[in-house]
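**Student:** sequence first, then the predicted structure, then my questions.
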Amino acid sequence: MTAGMNAVPIPFTSGDYAARMARLVDDALEAGLDGVIVTPGPDLVWLTGYRPTAMTERLTMLLVAPHTHPTLLVPILERPDAEAADGATAVGIADWTDGTDPYEAASRLLRPDGRFGISDSAWAMHLLGLQAALPDTRFASLSHSLPMMRALKDDNELGRLAAAGAAADATYAEILKVRFAGRRETDVAADLARLLREFGHEQVDFTVVGSGPNGANPHHEAGDRVIEHGDAVVLDFGGLMHGYGSDTTRTVCVGEPSAEVLEVHEIVRQAQQAAFEAVRPGVTCQEIDRVARAVITEAGYGEQFIHRTGHGIGVTTHEPPYMVEGEERLLQPRMCFSIEPGIYLKGRFGVRIEDIVTVTDDGGARFNNTDHALQIVE
């Protein structure tokens, strides 16, 4: 698949899903697990292509374990949808009926004294139900036992991420043409959502528009504040395209920026660039955070950089690996993650710059390539 946003992705095949589950078995064995339980959420989509039509209280789970064929347990009323999933032929499908005990049905699939990884999206009621049915079985969060399960992307996945990044870039290029002054944050957020869809996104996950003092809140949700002349405005937006995520941030200024906004923006730009230049195989994830943080701290704004430098991305916009202090995992080729340092001056303004990058054999490559310079909007 090419990296262009208009390229049609190569469909994932049953063989692709089978290969992912085979890799999962190998990883589980290495981690000392007897198998992996996957409930509805991004892990299940990645492994089978199955996304239940509704997240209900009815137990749905995939069991992947050594020396057994992967089995997807579903409520009988949802069996037709499960059988229609892209990866359905790579799994066996079992079902249970309303009025019967789903945990008893699940217990027949599991080793009664085993240790299983379980996806983080599992409902507590389901985990408690499994524990009651299998009191000698132990469970471990996948984010701790197999955190890198989806981290290394294949060529098809990289192409989808590149296409999503190009669509986000095209969205940014167009949003620079709209009027900001005198309009509400929600108006600009609606423009961002419309443009993401126009450029190919099937799902819009977030459109942060933080103007003036609202920009000092990294996760500000667009509100009714009217954007004013002189405001710095943080634009952070993304979603899913061909099932894979986009996520980019740029900070613009409505009219001529103050000297302070220019200074802070340049510091963040330098921090983002320094962190990108540090990307290469064998570097720890925490080193990317340290490099960005060092630039900002040296400039005197260390206490105003209040979040990690980055997060992984794939079938969801936040997943391992995380670029944060304490994460000593080594970067490997085909890992994909954000680099998004920021400075937030409470009650005044904020600045953040974010690109999605991937680790190459000898460095890194960006999936977002719009200008990092502070852009002036009307």
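**Tutor:** Right, received. Where do you want to start?

**Student:** from now on I want contacts and neighbour counts done on CA atoms only, so please keep to that.
**Tutor:** Fine.

**Student:** which stretches in the stretch 101-250 of the chain count as strands?
**Tutor:** Assigned by DSSP state E, counting those that start in this stretch, the stretch 101-250 of the chain shows strands spanning 115-118, 138-141, 203-211, 232-241, 244-245, 248-254.

**Student:** buried residues in the helix or strand just after the last one?
**Tutor:** Right, the one you point to is strand 248-254. Using DSSP states H and E, the helix or strand that directly follows strand 248-254 along the chain is helix 259-277. Neighbour-count burial for helix 259-277 flags 261-262, 264-276 (criterion: 16 or more other CA atoms under 10 Å).

**Student:** ok, those residues vs Ser14, which is closest?
**Tutor:** Phe276 (35.6 Å; CA to CA).

**Student:** need the contact list for that closest one.
**Tutor:** Residues near Phe276 by CA atoms under 8 Å, 6 or more residues apart in numbering: Ile288, Ile339, Val357, Gly364.

**Student:** what's around the closest residue to His311 other than its chain neighbours, how many residues?
**Tutor:** The shortest distance from His311 to any non-neighbouring residue, by CA to CA, 6 or more residues apart in numbering, is to Tyr322 (4.4 Å). When neighbours are counted by other CA atoms under 10 Å, Tyr322 registers 24.

**Student:** check the one 4 residues further on too.
**Tutor:** Under the neighbour criterion other CA under 10 Å, Gly326 is assigned a count of 12.

**Student:** of all residues in the chain, which one is nearest the centre?
**Tutor:** For the chain, the residue sitting closest to the mean C-alpha position, by CA atoms, centre = their mean, is Thr317 at 1.9 Å.

**Student:** what's the spacing between the nearest residue to it once chain neighbours are set aside and Ala170?
**Tutor:** Leaving aside its chain neighbours, Thr317 sits nearest to Gly245 (5.3 Å; criterion: CA to CA, 6+ apart). According to CA to CA, to the nearest Å, Gly245 and Ala170 sit 15 Å apart.

**Student:** if we can go back for a sec, adding secondary structure, neighbour count and distance to Arg194, write the contacts of Phe276 out as JSON lines.
**Tutor:** Formatted as JSON lines, the contacts of Phe276 follow (DSSP: H, G, I helix; E, B strand; the rest coil; neighbours: other CA atoms under 10 Å; distance: CA to CA, whole Å):
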{"residue": "Ile288", "secondary structure": "helix", "neighbour count": "27", "distance to Arg194": "33"}
{"residue": "Ile339", "secondary structure": "strand", "neighbour count": "29", "distance to Arg194": "25"}
{"residue": "Val357", "secondary structure": "strand", "neighbour count": "24", "distance to Arg194": "25"}
{"residue": "Gly364", "secondary structure": "strand", "neighbour count": "20", "distance to Arg194": "31"}
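
**Student:** and the comparison structure, right after this:
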Amino acid sequence: FFPEENVSQKTADLVASMGISKPKIGFTRYFISLKDYQCLMKTLPGLVVGDIASECYKIRSVKSEQEIAYISKASSFLCEGMRAAYEAVKPGIKETEVLAEAEYAMRKAGSEGSTFRMQVLRHDRQQLMHPYAGDFVIGDNQPVVIHLGASYKGYAAKMCRTVFLGNVEEETAAIYKLLIEAQKIAMEALRPGVTSAEVYSKVFRLIHDHGYAKMFMDHIGYGVGIRQSEFYPILGKELPHEIKENMVVDVLLPTIYKPRIGGPRITDTVLIQKENCIRLTDFDTAPVFK
């Protein structure tokens, strides 16, 4: 487009050229700008708009064979990145330096880039809301969270692991092992026909029995596809979203939010099959101590 033109007006003009009286247009509300809306309303008198985001998320929640292949490919890049991060992380290095090594390895493997701001987090930054790797030096005797994203042909995948440097609090290491167990329970529960609430309930029971019920989130995973966090299905408390064959979701999203102790995380991209659930991010989940 030329400087005096814009895609919002071009879109409005295209709809106007169809000659439809009082057109109805469905929006995915999370990604439509005010400029788009204003151009459409000005150019198309009588326009009726509605939100179709929920239906769009449902339609794309069940993946085709090709989509699964793309997400699987992106998942393989994450394994390369995590190996590089494991090699790089050590006391005295910056979060961004570790991430640089991981991202370089994924790019070399074929990743088109992450669809979110990736995380390498020292312990004091792990319970922030939506943190990302920054200019922070990693110290000894602490866990380091490494949350990576990759994509292929427009499809995303994600994976998170925690590395323990030196001597860490016993409870912190125990929390990571608990989350590994919680992830296993979630994956065993993820079958076609169950609801996301049923999956969450089984995970929450384990967390509750270990005394962390008030330090856990209401959501433990999201769909994965052209976005890293699709809003259907959401694995969460009291949510009726039905799990279906060939859905792809991330498990396990949260940590245990206990001040000064919590923070470790584990996340994998998984595929729901007819009889079971498989990990597309095929990378060892065992705790790593350096």
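**Tutor:** Received it, and whenever you're ready, just let me know what you need. From a predicted model like this one, the values you see are computed outputs, not experimental measurements.

**Student:** the more surrounded of Gly245 and Ala170 of the first structure?
**Tutor:** Between Gly245 of the first structure and Ala170, counted using other CA under 10 Å, Gly245 has the larger neighbour count: 27 against 19.

**Student:** picking that back up, what does the residue nearest to the centre of the first structure align to in the second structure?
**Tutor:** Using TM-score structural alignment, the equivalent of Thr317 of the first structure in the second structure is Gln228.

**Student:** give me every residue that touches its match.
**Tutor:** Gln228 of the second structure neighbours (CA under 8 Å, 6+ apart): Thr115, Phe116, Ala156, Ala157, Lys158.

**Student:** am I right that it falls within a strand?
**Tutor:** No: Gln228 of the second structure is assigned coil when assessed by DSSP: H, G, I helix; E, B strand; the rest coil, not a strand.

**Student:** any buried residues in stretch 250-265 of the second structure, and which?
**Tutor:** Buried, per 16+ other CA under 10 Å, within stretch 250-265 of the second structure: 250-257, 261-265.

**Student:** can you tell me which of the residues you listed is closest to Phe1 of the second structure?
**Tutor:** Asp250 (38.3 Å).

**Student:** which SS class is the closest one?
**Tutor:** Of the three states, Asp250 of the second structure takes strand according to three-state DSSP.

**Student:** counterpart of it in the first structure?
**Tutor:** Checking with TM-score structural alignment, Asp250 of the second structure has Ser338 as its match.

**Student:** ok, its match touching His318?
**Tutor:** No: here Ser338 of the first structure lies out of contact with His318, judged by CA atoms under 8 Å, at a distance of 9.3 Å.

**Student:** hey, what's in contact with both of those two?
**Tutor:** Taking CA under 8 Å, 6+ apart as the contact rule, Ser338 of the first structure and His318 both touch His311, Gly312.

**Student:** show me the contacts for Ala74 of the second structure.
**Tutor:** Counting by CA under 8 Å, 6+ apart, Ala74 of the second structure has contacts Ser111, Ala150, Ser151, Tyr152, Tyr155, Ala156, Ala157.

**Student:** quick one: map it onto the first structure.
**Tutor:** By TM-score structural alignment, Ala74 of the second structure lines up with Ala164.

**Student:** just Leu280 of the second structure next, same as before
**Tutor:** That one, Leu280 of the second structure, aligns with Phe367 by TM-score structural alignment.

**Student:** touching, that match and Gly165? I think so.
**Tutor:** Yes: in this structure, Phe367 of the first structure is within contact of Gly165 by CA under 8 Å, at 5.1 Å.

**Student:** more crowded one of the two?
**Tutor:** Gly165 (30 against 27).

**Student:** from Thr248 of the first structure, how far off is the more buried one?
**Tutor:** When distance is defined by CA to CA, Gly165 of the first structure is 8 Å away from Thr248 of the first structure.

**Student:** give me the common contacts of the two.
**Tutor:** Ile356, Asn368.

**Student:** and Val163 of the second structure, how many neighbours?
**Tutor:** Residues within reach of Val163 of the second structure, counting by other CA under 10 Å, total 24.

**Student:** can you find the partner of it in the first structure?
**Tutor:** Val163 of the second structure maps onto Val252 in the first structure, by TM-score structural alignment.

**Student:** mind listing what that match touches?
**Tutor:** Taking CA under 8 Å, 6+ apart, we find Val252 of the first structure in contact with Ala232, Val233, Val234, Leu235, Leu374, Gln375, Ile376, Val377.

**Student:** burial count for the fourth one?
**Tutor:** Okay, so that is Leu235 of the first structure. 26.

**Student:** so it touches Thr249, yeah?
**Tutor:** Yes: Leu235 of the first structure is in contact with Thr249 according to CA under 8 Å; the separation is 5.4 Å.

**Student:** longest helix in the first structure, please.
**Tutor:** helix 155-175 (DSSP state H).

**Student:** can you pull the buried residues of that one?
**Tutor:** Those would be 156-172, 175, for helix 155-175 of the first structure by 16+ other CA under 10 Å.

**Student:** could you dump the contacts of Ala74 of the second structure into CSV with distance to Tyr37 of the second structure added?
**Tutor:** As requested, the contacts of Ala74 of the second structure are arranged in CSV below (distance: CA to CA, whole Å):
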residue, distance to Tyr37 of the second structure
Ser111, 34
Ala150, 32
Ser151, 30
Tyr152, 31
Tyr155, 27
Ala156, 28
Ala157, 31
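
**Student:** of the residues you listed - the most surrounded one?
**Tutor:** Ala157 (34 neighbours).

**Student:** do I have it right that that one meets Thr267?
**Tutor:** No: applying CA under 8 Å as the test, Ala157 of the second structure and Thr267 come out as separate, 10.5 Å apart.

**Student:** and Pro281 of the first structure, how many neighbours does it have?
**Tutor:** 18.

**Student:** on that earlier part again, intersection of neighbour lists for Leu235 and Thr249 of the first structure?
**Tutor:** Common neighbours of Leu235 of the first structure and Thr249 (CA under 8 Å, 6+ apart) do not exist.

**Student:** neighbouring contacts of stretch 203-211 of the second structure?
**Tutor:** Leu178, Ala182, Gln183, Ile185, Ala186, Ala213, Phe216.

**Student:** so it aligns onto which residues of the first structure?
**Tutor:** Against the first structure, stretch 203-211 of the second structure falls on residues 292-300 (TM-score structural alignment).

**Student:** can you point out the buried residues in that stretch?
**Tutor:** Applying a neighbour-count criterion of 16+ other CA under 10 Å, one finds Ala292, Arg293, Ala294, Val295, Ile296, Thr297 buried in stretch 292-300 of the first structure.

**Student:** what's the answer for stretch 57-64 of the first structure, then?
**Tutor:** Leu59, Thr60, Met61, Leu62, Leu63, Val64.
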